[in-house]
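Colleague: One predicted model, sequence on top.
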Amino acid sequence: MPWGEIKDTAAERRMFQRRTLVMLGVAVLLLGVLIGRMYQLQVTEHDTYRTLSDKNRVQVQSVPPTRGLIYDRNGVLLAENRPVFSVTLVPERVAGMDATLEKLQQLLSISEEDLDRFRRRLREPRRPYQELPLRYDLTEGEIARLAVHRHELPGVEVAAELVRYYPHGELTAHALGYVGRINRQELQRIDPVNYAGSNYIGKTGIEAFYEEVLHGKVGYQHVETNARGRTLRVLERQNPVPGEDLQLHLDIRLQQLAHELLDGRRGAIVAIDPNTGGLLALASVPGFDANLFVTGIGVQAYRELRDSHDKPLFNRALGGQYPPASTVKPMMAIAALDSGVIGRHETIWDPGYFQLTKGGHRYRDWKRGGHGWVDLIKAVAESCDTYFYDVAVRMGVDVIHEYLDQFGFGRNDALDVRGARSGLLPSPDWKRGAHSQPWYPGDTVNMGIGQGFMLATPLQLATATAVIANDGVWRQPRLLKDVVGDTPLDEVLPKATRDNVILKNPDDWNFVTKSMIEVMHGRRGSARRASVGASYTMAGKSGTAQVFSLGQDEEYNAEEIEERLRDHALFVGFAPVVDPQIVVSVIIENGGGGSSAAAPVVRALFDAWLEGFADEETGAELAAAGSAGESSG
């Protein structure tokens, strides 16, 4: 058969052309789809994919504000921020946490305590991509080693941050408080936006009370990163607003002198400016170094502080509740005069004891032979217990409660002092609720000399004494003097809540002040030795608080009693009498008589404040040289 009859060339050509056209159509269609998709990606959805791309390349980082500084009344820095280099890890970027930690242990000195703290924080709720610190305060050598091995440690950074530092350490710990790492409970209540990037928050004291003012407002920055998440450059930045600086009424010179005068003895000193209520000194001894708590105190160090028999973490000035003893007698004198229970010159016979009923229990005076006939001036000057037993019973517990309440007992009247306790101003209702017992006349007798159920803090004693120094005008205690910034003080400082004490005869203030002058300058004043050589007139009242009760016929002998069972020594006073400039309260735990142990301390503080700090050693020597007084009250 001929070849032409088998092969149809024309038909094959037409088939090839049709196939070519189909393939060309398919190619054109695919190209159109590709172009359409490219248009969709590059034009229609440009913003969406650019944002997704930027998320891989650009990150928004929070920039924490710089915490405000704290100064004393003379501009001395009490709390500052210092740069510290630490090694941090971002868990989301760490390839293998265990291997990374093991590698870091080879490069740095990392204790088991540091590792335990880091793992605990790793388990706690936190913000995504938040840096978790592992070791603080790196040395230059450690920073260099980390830089050399940086490429082997993804997610590990050397971070520089400003950390709170207290230059005076133990001197200001109880007054200022301290900042610390934000914990789980705080994380749930703080503003997550404003605290983004912040690791520290005020824990106690002024640092906690004025946290909002000191913290400031967070900023942010857009940074470009590489594939490993390391920052290449800052693209945009919104600066944070730093916290406001605060100036306190506290005088660090007086604060230091207060610590020196206590000389390691357990106790507290509070000094107030009666014209403003400003706290000039707030000392509690023993204390602690607040810097230990900023970046996290070690378990062993904290255990030693917590378990110490001397309780250095306890703020005795604000939280210590003690029987006020005879320091409450000037307030009782005001109550007795104003209520009309006794006249200024009315006398009471003191045989050395007081009895509610003939042949009944004898409430003893500190002077076993008694003071004889006693009027109000002599009763305060010589601290006659029998006199105040008698007027207390005459007034009754309800009248006493009413007047002492006006002086701030049983209340926390501090405007900005966190941690201050209210003490205890007992009443019949309180005793029924607390002890399921009625109020007995003997309870009133004990209350008359500041013993029994009544408790007061050193801050309350200073505040009540300031009311007398001001002739009834209330100046509630506060630490903040001014805000060094744009925020007005009135917007920050809490408003005063107490009314002035108004007496029927305003001259009673001067009369009771005269009795307190007799304590210091009178011929038989219980603390007259503390005023020897003074160039100014001062007013005061000593107190000796029993730690345990003696039996009816027992005598107190300090030498035969365990040290921690000995009487507490107290003293309150103000100076000068005309236009008072300073009010001081002192408690020395188990210190003995208030006149012998505490009065010289008050005198030294008066001298320093009124005559200058040029020779601080003189004040310390004066306190150390305090001789035995004539009275235990």
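Modeller: It's in.

Colleague: C-alpha only now, for contacts and for neighbours.
Modeller: OK.

Colleague: in the chain, which helix has the most residues?
Modeller: helix 9-39 (DSSP state H).

Colleague: How far does that helix sit from its chain's centre?
Modeller: 83 Å (CA atoms, centre = their mean, to the nearest Å).

Colleague: Stretch 259-269 now?
Modeller: 19 Å.

Colleague: can you list the residues that contact that stretch?
Modeller: Contacts to stretch 259-269, defined as CA atoms under 8 Å, 6 or more residues apart in numbering, come from residues 171, 258, 281-286, 310, 316-317, 458, 584-589, 601, 619-620, 623-624.

Colleague: run the last query once more with 6 Å
Modeller: L282, A283, S284, V285, R316, A317, S585, V586, I587, I588, E589, A620 (CA atoms under 6 Å, 6 or more residues apart in numbering).

Colleague: ok now do the fourth one, which residues does it touch?
Modeller: Right, the one you point to is V285. R266, G267.

Colleague: Now the two most distant members of the contacts of stretch 259-269.
Modeller: Farthest pair in the contacts of stretch 259-269 (CA to CA) is R316 and A620. Separation: 21.2 Å.

Colleague: and the comparison structure, right after this:
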Amino acid sequence: TATFAVNEYRLPGVTLEAVLHRDYPQGSLVSHVLGYVGRISESEEAMIDSSAYQGVRSIGKIGIEKQYEDLLLGRPGFAQVEIDAHGRTLRTISRNSAIPGNTLNLTLDADLQRIAREALGNRRGAVVAIAPSNGEVLTMVSSPSFDPNLFVDGIDQQTYDALRGLEDRPLVNRALYGRYAPGSTIKPVIAQAILDAGISPQESVYCPGWYTLPDSTRRYRCWKKTGHGPVNLHGAVEQSCDVYFYEMGRRLGIEAMAEVLTRFGLGTVTGVDLPDEPDGLVPTPQWKRATRNESWYPGEDLITVIGQGFLMVTPMQLARMTATLANRGIPVQPRILLSKEESLSGETLSSNVSSQPAKPVVEASLDRVIQSMTAVMHSPRGTARASGRRSPYQIAGKTGTAQVIGIAQDEEYDESVIPEKFHDHALFIAFAPVDKPQIAIAVVVENGGSGAKAAAPIARKVMDRFFQKKLQRTAVVRKRHVFG
């Protein structure tokens, strides 16, 4: 730069001009959350205040970059100068200094982000972890990912087409925009609806491995072919018995189920501070009539109660539902912005968080449901007992497996002969510690098969690291206290 300035007179008509350039040092680790900036398009140019973008060539396209574009933008400056015939500056007549944009501090833990990403490996899926006490998003991973630096100065069409054409769709933020059948992860919420309906938690349902509706010969399978035998509410959640929930789903009906699922935040936007959040779907007979002009059938109660059928949720919604369970029914709004630092004063301002406590989504106690979720992790028959083994803290969790394709009555699901893209999705939700929850997590592994085998171990790794870091911080504080 200095060499050019000295020799500028040798290059008439050529000037050196500084431009703003965004760099993402974490690369693909947080690309779906941070998003990226890119060149201002014609459509964007028509919508923005051109005076605010003088000298600025880029704008936030997705993620935090788009959500908080107004905070990050700053204000352009200008200088009125006198130049000679060769374009050299003789003197500055007036100057209005630019004001940098704010510095944003996020709730994300880069270390947890890395652990979750490594645990997912090359598999497609998402991990979302939330602090139940305040909704802070601790980690939000979507796999596969992409390098946002490709977009900063404008990505060439060939590279962009190649990214969009990949079957694994790395540009899609699965944690926010992925919609999945939740499978058995909703059973704790349904269990609460069962209790709210006045059905005794001690009432037993016999599971032979299948269930039929009255006056019907169609068999609705339980995941355990040999059956669970007699199970009550606690055992049904602990062992994820489908037959118990088929019977209870028939009694409750779709309206009661839809009402409780909606109260726990499924099918509605979470309000997380990211743009264009989708709402998912909690189906009802009215919805089906309006969108498909079809009637609702009793069998659809059964597939909905085990988290299949039309029911669609996002990993972010599952994480919020889990946080609500952890809070004993009190919902939180997920948030990613922790604070902002004003560029001129240096003052740090916390993000706007409501000081008014949210109203509980249930009136009755969730203790029974949480006890059964704890048994999922720590009892000899719990479906996720392998991931709960030797844990130094108590975990409440629920496994889930969601079918991608339907299986006919006379067919058996054989993963070994089905293309990988048609394998079941694996899901898992959990919070810990049970008595005073500090983290709530949801994991989805696309085509991962069993939630207990594919998704639960990922959550355990993230939670282990979370508590390990808290212990390390506590040890440092104690050491400082001892040694002054």
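Modeller: Here it is on my side, so go on. In this text the structure is predicted, and so the values were computed from the model without any measurement.

Colleague: re the thing from before, export the contacts of stretch 259-269 of structure 1 to TSV and tack on distance to K103 of structure 1?
Modeller: What follows is the contacts of stretch 259-269 of structure 1, written out as TSV (distance: CA to CA, whole Å):
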residue	distance to K103 of structure 1
L282	48
A283	46
S284	45
V285	44
R316	47
A317	48
S585	57
V586	55
I587	54
I588	53
E589	52
A620	55
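
Colleague: From the centroid of structure 1, which residue is nearest?
Modeller: G205 (1.6 Å; CA atoms, centre = their mean).

Colleague: Next one: that residue relative to A290 of structure 1, how far apart?
Modeller: Distance of G205 of structure 1 to A290 of structure 1, computed by CA to CA, to the nearest Å: 11 Å.

Colleague: In contact with the aligned residue in structure 2 for the residue nearest to the centre of structure 1: list those residues for me.
Modeller: Superposed on structure 2 with TM-score structural alignment, G205 of structure 1 falls opposite G63. Counting by CA under 6 Å, 6+ apart, G63 of structure 2 makes contact with V33, L34, G35, L274.

Colleague: Please tell me how far stretch 222-231 of structure 1 is from the chain's geometric centre.
Modeller: Worked out by CA atoms, centre = their mean, stretch 222-231 of structure 1 lies 41 Å from the chain centre.

Colleague: Just the buried residues of it, please?
Modeller: H222, V223, E224, T225 (16 or more other CA atoms under 10 Å).

Colleague: these two touch, right, the third one and R233?
Modeller: What it means is E224 of structure 1. Yes - if you go by CA atoms under 6 Å, E224 of structure 1 and R233 touch, sitting 5.4 Å apart.

Colleague: joint contacts of those two?
Modeller: By CA under 6 Å, 6+ apart, no residue touches both E224 of structure 1 and R233.

Colleague: still on that earlier bit, between R316 and A620 of structure 1, which is the more surrounded one?
Modeller: Taking other CA atoms under 10 Å, R316 of structure 1 and A620 do not tie; R316 has more neighbours (28 against 20).

Colleague: So what does the more buried one match up with in structure 2?
Modeller: Counting by TM-score structural alignment, the partner of R316 of structure 1 is R174.

Colleague: rewinding a little: can you list which of the buried residues of stretch 222-231 of structure 1 are found in strands?
Modeller: H222, V223, E224, T225 (DSSP state E).

Colleague: dump the residue contacts of the last one.
Modeller: Contacts for T225 of structure 1 (CA under 6 Å, 6+ apart) come out as R57, T231, L232.

Colleague: which of the residues you listed map to contacts in structure 2?
Modeller: Contacts conserved in structure 2 for the contacts of T225 of structure 1, counting by both residues aligned by TM-score structural alignment, their matches' CA atoms under 6 Å: T231, L232.

Colleague: contacting residues around A408 of structure 2?
Modeller: Counting by CA under 6 Å, 6+ apart, A408 of structure 2 has no contacts.

Colleague: residue in structure 1 matching it?
Modeller: Match for A408 of structure 2 (TM-score structural alignment): G551.

Colleague: tell me the secondary structure for its match?
Modeller: coil (DSSP: H, G, I helix; E, B strand; the rest coil).

Colleague: Could you do L115 of structure 1 as well?
Modeller: State at L115 of structure 1, reduced to three classes by three-state DSSP: helix.

Colleague: nearest residue to it other than its sequence neighbours?
Modeller: Excluding the flanking residues, the one nearest L115 of structure 1 by CA to CA, 6 or more residues apart in numbering is L134, at 7.0 Å.

Colleague: hang on, the one you found in a strand?
Modeller: Yes - assigned with three-state DSSP, L134 of structure 1 falls within a strand.

Colleague: closest to D429 of structure 1 among the contacts of T225 of structure 1?
Modeller: Among the contacts of T225 of structure 1, and counting by CA to CA, the member closest to D429 of structure 1 is T231, at 67.0 Å.

Colleague: Grab the nearest non-local neighbour of that closest one.
Modeller: Nearest non-adjacent residue to T231 of structure 1 (CA to CA, 6+ apart): T225, at 4.4 Å.

Colleague: Map the one you found across to structure 2 for me.
Modeller: Per TM-score structural alignment, T225 of structure 1 is aligned with I83.

Colleague: if I look at that match, how far off is T92 of structure 2?
Modeller: Applying CA to CA to I83 of structure 2 and T92 of structure 2 gives a distance of 9 Å.

Colleague: The corresponding residue of structure 2 for E161 of structure 1 and R57 of structure 2, how far apart?
Modeller: With TM-score structural alignment as the criterion, E161 of structure 1 lines up with V19 in structure 2. Plainly put, V19 of structure 2 is 9 Å away from R57 of structure 2 if you go by CA to CA.

Colleague: Who has more neighbours out of the two?
Modeller: R57 (15 against 8).

Colleague: Number of residues surrounding D116 of structure 1?
Modeller: D116 of structure 1 has 12 nearby residues by other CA under 10 Å.

Colleague: Report the separation between W509 of structure 1 and H435 of structure 1.
Modeller: To H435 of structure 1, W509 of structure 1 is 36 Å away according to CA to CA.

Colleague: and stretch 13-26 of structure 1, which stretch of structure 2?
Modeller: Under TM-score structural alignment, stretch 13-26 of structure 1 has no counterpart anywhere in structure 2.

Colleague: same deal with stretch 246-261 of structure 1?
Modeller: Counting by TM-score structural alignment, stretch 246-261 of structure 1 sits on residues 104-119 of structure 2.
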